[in-house]
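1. sequence-free structure coming up:
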C-alpha cells in the first residue's frame, strides 16, 4: 500500500511539539484531520481547516462557511457581482477562496504537489500546525496510520492558545506558584499528559483501522 511519511508540528510551541507519522496515501482530509487529532492528542471538540493558498482553497468542517460559499458561488456564478448588493464586500470575501468539505477531498495531490499544508484547529485558541510531506512509502503494510517519532505533550483544550499554554506550564511545573494546585486539578480533568507513542499507536490501530465507509476515509 502506498503511504506518506509526514511531520506534524504545532507552530510556535516551546518546547517544540511534533509527531512524525505514516499515513495511507489514498485518504481524505477528514482522515488526515482524524490522524492529527489522535497523534497530537487533541479531543476533537472544535472546528478546523486546512489552508491551501496556492489554489485559494479552504477545506473545513465549518458548515456555516461552506453553506455561505455554496449559496453565493451558485447565485453569482455566471454574472458579475452587483456592487449595490455588496457594499461592505462581504460576498466578495466569502468568494475569495473555494470552500470544500474535508470528507470530499483526497490528500494525495496536495501533499505531493505542495509538500506543506497548514492545519488550524479551534478558531478561538487558534492552534496552527505545519504538516510537511517527507517521503513516499510504496509498500506500507497497514491500513491505518502509525506514529514513528515525536516529542512534547499536547496542550489542554481551551487553555488559551500558545500564550495560555505558556502560563499553564509555568503554574503546572512550579509547586510554589499560587495557581499550581488549581492548574494541576484542571489539567488532570482536561486529560493533560505526557506523549506516549505506544499508547497513541494502539489507539490508531483500534480506532482508525481501515474505515472504508460511505462517509469516506
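-> Yep, that arrived. Since the model is a prediction, treat every value here as computed from it, not as a measurement.
2. drop to CA atoms for contacts and neighbour counts, all remaining ones
-> OK.
3. check contacts around residue 196.
-> Contacts for residue 196 (CA atoms under 8 Å, 6 or more residues apart in numbering) come out as none.
4. ok, it to residue 62 distance?
-> Using CA to CA, to the nearest Å, we find residue 196 at a distance of 31 Å from residue 62.
5. now residue 5
-> 27 Å.
6. out of the two, which sits in the busier spot?
-> residue 5 (20 against 16; other CA atoms under 10 Å).
7. counting by contacts, list what the helix or strand harbouring residue 147 packs against.
-> Counting by DSSP states H and E, the element that carries residue 147 is strand 146-151. Where contact means 3 or more CA pairs under 8 Å, 6 or more residues apart in numbering; DSSP states H and E, strand 146-151 is packed against strand 18-24, helix 197-207.
8. can you name the residues in contact with it?
-> 16-23, 39, 195, 197, 200-201, 204.
9. between these, which has the most around it?
-> residue 39 (26 neighbours).
10. I'd guessed it sits against residue 200; true?
-> Yes: using CA atoms under 8 Å, residue 39 is in contact with residue 200, at 6.4 Å.
11. put this next to the first one:
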C-alpha cells in the first residue's frame, strides 16, 4: 500500500504553520473556513480541528484522500502522516469526507506555509463563512442519487448529482461556528481541546 513521503523529503521547515482553506463541496452559498495548523500535525489532529471549525459533532466516520491513497478510520493510518509530509507546498490539495452516509465532502487547499506569529496559539480558525448543514438529519429539499455518495472521495461528483443548493438557510447563511474572530476558538470549546 502506498504511503506518504517521510517529512525529511519535504521542503517544509520545522516549526511552520499550514494555512488551509476548508470548503464544503456542492453547497451554495459556499460554506468554508480558514484554519491554521502546525505543519507537524498528524491527519488525526487535522480531523479534530476540522470537526471543531466546521461545527460537526464527530458522530460519523471520516477519511482523507490524496492521489488515490485514503487515510482514515478504515484506511491507511492517519496517525503516521503529517501535513508537512502530505502537503509540502502551497496550492497542494487534499480531500476530506465526513459521514459516509450523507457524504459531506470537503476540499482542503494549502493557501500558504509560514512561521508562527509571536504569541499566537495554534491550531486556530481565522475566518469562515456560513453554517454547516445540520448533522443527523437531511435538510429539506436535498435530493440526490444514492450513487453520488458512493463515488471515491478523490473523484469528481457523479454527473447526475443534484447540487445541495440552499443547504444553508437564509436565516443561518451568515452564521459560522466557532466565531473566527477568536484566535483561540479551538482552545475555548469545552471538551474539544486539540493538543499536538
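-> In hand now; what should we look at? Small disclaimer: the values here were computed from a predicted structure and weren't measured.
12. JSON lines please, covering the helices and strands packed on strand 146-151 of structure 1 and showing distance to residue 187 of structure 1.
-> As requested, these are exported to JSON lines (distance: least, CA to CA, whole Å):
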{"stretch": "strand 18-24", "distance to residue 187 of structure 1": "20"}
{"stretch": "helix 197-207", "distance to residue 187 of structure 1": "19"}
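13. residue 156 of structure 1 is nearest to which of those?
-> strand 18-24 (15.2 Å; CA to CA).
14. so where is the closest one in structure 2?
-> In the comparison with structure 2, strand 18-24 of structure 1 aligns to the range 32-38 (TM-score structural alignment).
15. from the contact counts, what lies against the lengthiest strand in structure 1?
-> In structure 1, assigned by DSSP state E, the strand with the most residues is strand 127-137. In terms of contacts (3+ CA pairs under 8 Å, 6+ apart), strand 127-137 of structure 1 is packed against strand 3-10, helix 108-114, strand 116-121.
16. nearest to residue 27 of structure 1, out of these?
-> helix 108-114 (7.7 Å).
17. please state the offset of the closest one from the chain centre?
-> Its chain's average C-alpha position is 16 Å from that of helix 108-114 of structure 1, according to CA atoms, centre = their mean, to the nearest Å.
18. that helix - contacts with which helices or strands?
-> strand 127-137.
19. so which bit of structure 2 is the strand it packs on matched to?
-> The aligned range for strand 127-137 of structure 1 is 104-114, by TM-score structural alignment.
20. mean distance of the matching stretch to its aligned residues in structure 1, please.
-> Taken against structure 1, stretch 104-114 of structure 2 registers an average deviation of 0.5 Å after superposition, with mean CA distance after the TM-score superposition for structure 1.
21. on that earlier part again, where does the strand holding residue 147 of structure 1 end up in structure 2?
-> Counting by TM-score structural alignment, strand 146-151 of structure 1 corresponds to 124-129 in structure 2.
22. show me what counts as buried in the matching stretch.
-> Neighbour-count burial for stretch 124-129 of structure 2, counted by 16 or more other CA atoms under 10 Å, picks out 124, 125, 126, 127, 128, 129.
23. how big is the angle separating the helix or strand where residue 31 of structure 1 lies from strand 18-24?
-> Using DSSP H and E, the element containing residue 31 of structure 1 is helix 29-40. Orientation check (axes from the mean of the first three to the mean of the last three CA atoms, to 10 degrees): helix 29-40 of structure 1 against strand 18-24 gives 140 degrees.
24. and the next helix or strand after helix 29-40 of structure 1, how far from the chain's centre?
-> Using DSSP H and E, the helix or strand that follows helix 29-40 of structure 1 in sequence is strand 48-52. In terms of CA atoms, centre = their mean, the centre of strand 48-52 of structure 1 is set 8 Å apart from its chain centre.
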